[in-house]
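>>> okay, structure incoming, though there's no sequence with it:
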């Protein structure tokens, strides 16, 4: 665990891997140290936003004293995402994994995923916790346009594109559930800690 000051009111905690990030995030979300106003997880870091009058040294000591519990990163909220599994890369994913199309879909829907962190675009959540056999590389060449609602795989993660954008994830399906709406509270459905189950629809 390594601590780095980040601008005037931030403390960046570097950790060994995503599991450590999620476990610490869950512990600090349950009992935030005094002076911490927000927590922003990433793949191997956790950013703590501090109040202007926060004692950074005291926050660091509190974080070091926290007791993360492995497997506790999922929150109480469960989001069910209906998906039509007709993605352009479904056959390629099946070939990469040695599974059939049906087996890819079955494994994707059987897992309970958790939003590990956000990034890339507002409302885009990196979903962790899927089966290891669905770990696939990004496409060798990114697409210039991926439609909103496209469901994809990249590395150990799954995700849903919140809006049309370029992208290099392997597309396996699509959903009509809007991931990001500015007039909704909160705007993003996929927020860190939210548990996700994908459900196949026709």
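Arrived safely, thanks for sending. These numbers were taken from a predicted model, which means no experiment stands behind them.
>>> every contact and neighbour count from this point should use C-alpha atoms.
Will do.
>>> can you give me the helices for this structure?
18-30, 56-65, 90-97, 101-110 (DSSP state H).
>>> comparison target below:
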């Protein structure tokens, strides 16, 4: 895959790609390669920030390793059963009917597509515990023309090619189709974020 590497401060390189899939493939490949000196990777929609220890490696040496990783064929990412997180959802969101109209289907079909899909966790961002989820493309809808001043915590939402769950009350412009009681972020847990990159999410419809 073609990659452009840019310096980002004195302890990181920013890898840029043409697509989300390329960025995620590269992030997984860097993790699997266990490159000496790499401390952490931070994937995003078209980029991967590679943070390194300057006492263990340098930007030129690391760039060579990263280009070699990018030149290899992408490895498949299996969805093992123990990586699937089930999220119970009450599908009564204020934008559910509008999403259905935009897609030209019934609200029940929106729910059916949302629960039938195995969503892959792409990357985290926006707020602690918020994960950008990748579906099968059947529920792609635009953001709201006017963002809401307050979106309640636990709101299950869609925007563009992504799905997501708001981990706390915040402003937001995503389309709200349901709500969940799942706790997305808890600093007291060994792993504070419930949903992290590399795992998968399945939504389960429940009664209010």
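All right, it came through fine. Keep in mind that what you see is a predicted model, and the values were worked out from it rather than measured.
>>> so which of the helices of structure 1 comes closest to residue 71 of structure 1?
Comparing the helices of structure 1 against residue 71 of structure 1 with CA to CA, the closest turns out to be helix 18-30 (6.8 Å).
>>> mean per-residue distance, that closest one versus structure 2.
For helix 18-30 of structure 1, the mean deviation from structure 2 after alignment is 0.9 Å (mean CA distance after the TM-score superposition for structure 1).
>>> against structure 2, where does that helix fall?
Using TM-score structural alignment, helix 18-30 of structure 1 corresponds to residues 20-32 of structure 2.
>>> counterpart of residue 149 of structure 1 in structure 2?
In structure 2, the residue equivalent to residue 149 of structure 1 is residue 154, according to TM-score structural alignment.
>>> number of residues surrounding the counterpart of residue 10 of structure 2 in structure 1?
Taking TM-score structural alignment, the alignment pairs residue 10 of structure 2 with residue 8 from structure 1. Using other CA atoms under 10 Å, residue 8 of structure 1 has 10 neighbouring residues.
>>> same question for residue 71 of structure 2.
12.
>>> now do the strands in structure 2.
4-7, 12-16, 38-43, 47-52, 84-89, 119-124, 131-134, 148-151, 155-159, 162-165, 170-172, 175-179, 200-205 (DSSP state E).
>>> how about those in CSV, adding mean neighbour count and distance to residue 75 of structure 2?
As requested, those are arranged in CSV below (neighbours: other CA atoms under 10 Å; distance: least, CA to CA, whole Å):
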stretch, mean neighbour count, distance to residue 75 of structure 2
strand 4-7, 15, 20
strand 12-16, 22, 18
strand 38-43, 17, 17
strand 47-52, 22, 17
strand 84-89, 18, 19
strand 119-124, 22, 16
strand 131-134, 24, 18
strand 148-151, 13, 38
strand 155-159, 24, 28
strand 162-165, 24, 23
strand 170-172, 15, 35
strand 175-179, 25, 33
strand 200-205, 19, 17
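>>> of those, which is nearest residue 76 of structure 2?
Across those, residue 76 of structure 2 has its closest neighbour in strand 119-124 (13.1 Å, CA to CA).
>>> you'd agree the match of residue 149 of structure 1 is up against residue 170?
No: under the contact definition of CA atoms under 8 Å, residue 154 of structure 2 does not touch residue 170, with a separation of 10.7 Å.
>>> for the residue of structure 2 most remote from its centre, which non-adjacent residue is closest in space?
Using CA atoms, centre = their mean, the residue of structure 2 lying farthest from its centre is residue 55. It sits 31.3 Å away. Once flanking residues are discounted, residue 55 of structure 2 sits nearest to residue 37: 7.9 Å by CA to CA, 6 or more residues apart in numbering.
>>> distance of that neighbour relative to residue 11 of structure 2?
Separation of residue 37 of structure 2 from residue 11 of structure 2 (CA to CA, to the nearest Å): 10 Å.
>>> contacting residues around stretch 41-50 of structure 1?
For stretch 41-50 of structure 1, the external contacting residues (CA atoms under 8 Å, 6 or more residues apart in numbering) are 9-18, 20-22, 25, 35-40, 56, 116-118, 192.
>>> what range does that stretch cover in structure 2?
Per the alignment by TM-score structural alignment, stretch 41-50 of structure 1 matches residues 43-52 in structure 2.
>>> and the matching stretch, end to end?
15 Å.
>>> equivalent range in structure 1 for stretch 87-106 of structure 2?
Under TM-score structural alignment, the match for stretch 87-106 of structure 2 is residues 81-100.
>>> got a list of what the residue lying closest to residue 51 of structure 1 once chain neighbours are set aside touches?
Distance criterion CA to CA, 6+ apart; nearest residue to residue 51 of structure 1, sequence neighbours excluded, is residue 35 at 5.3 Å. By CA under 8 Å, 6+ apart, the contact list for residue 35 of structure 1 reads 50-51, 53-55, 59.
>>> between those, which sits nearest residue 198 of structure 1?
Nearest to residue 198 of structure 1 among the contacts of residue 35 of structure 1, with distances taken as CA to CA, is residue 50, at 35.4 Å.
>>> how much space between that closest one and residue 39 of structure 1?
9 Å.
>>> for residue 113 of structure 1, same thing?
Taking CA to CA, one finds residue 113 of structure 1 at 20 Å from residue 39 of structure 1.
>>> OK, contacts around the most centrally placed residue in structure 1?
By CA atoms, centre = their mean, structure 1 has its centre lying nearest to residue 126, at 2.5 Å. Counting by CA under 8 Å, 6+ apart, residue 126 of structure 1 touches 115-119, 157-159.
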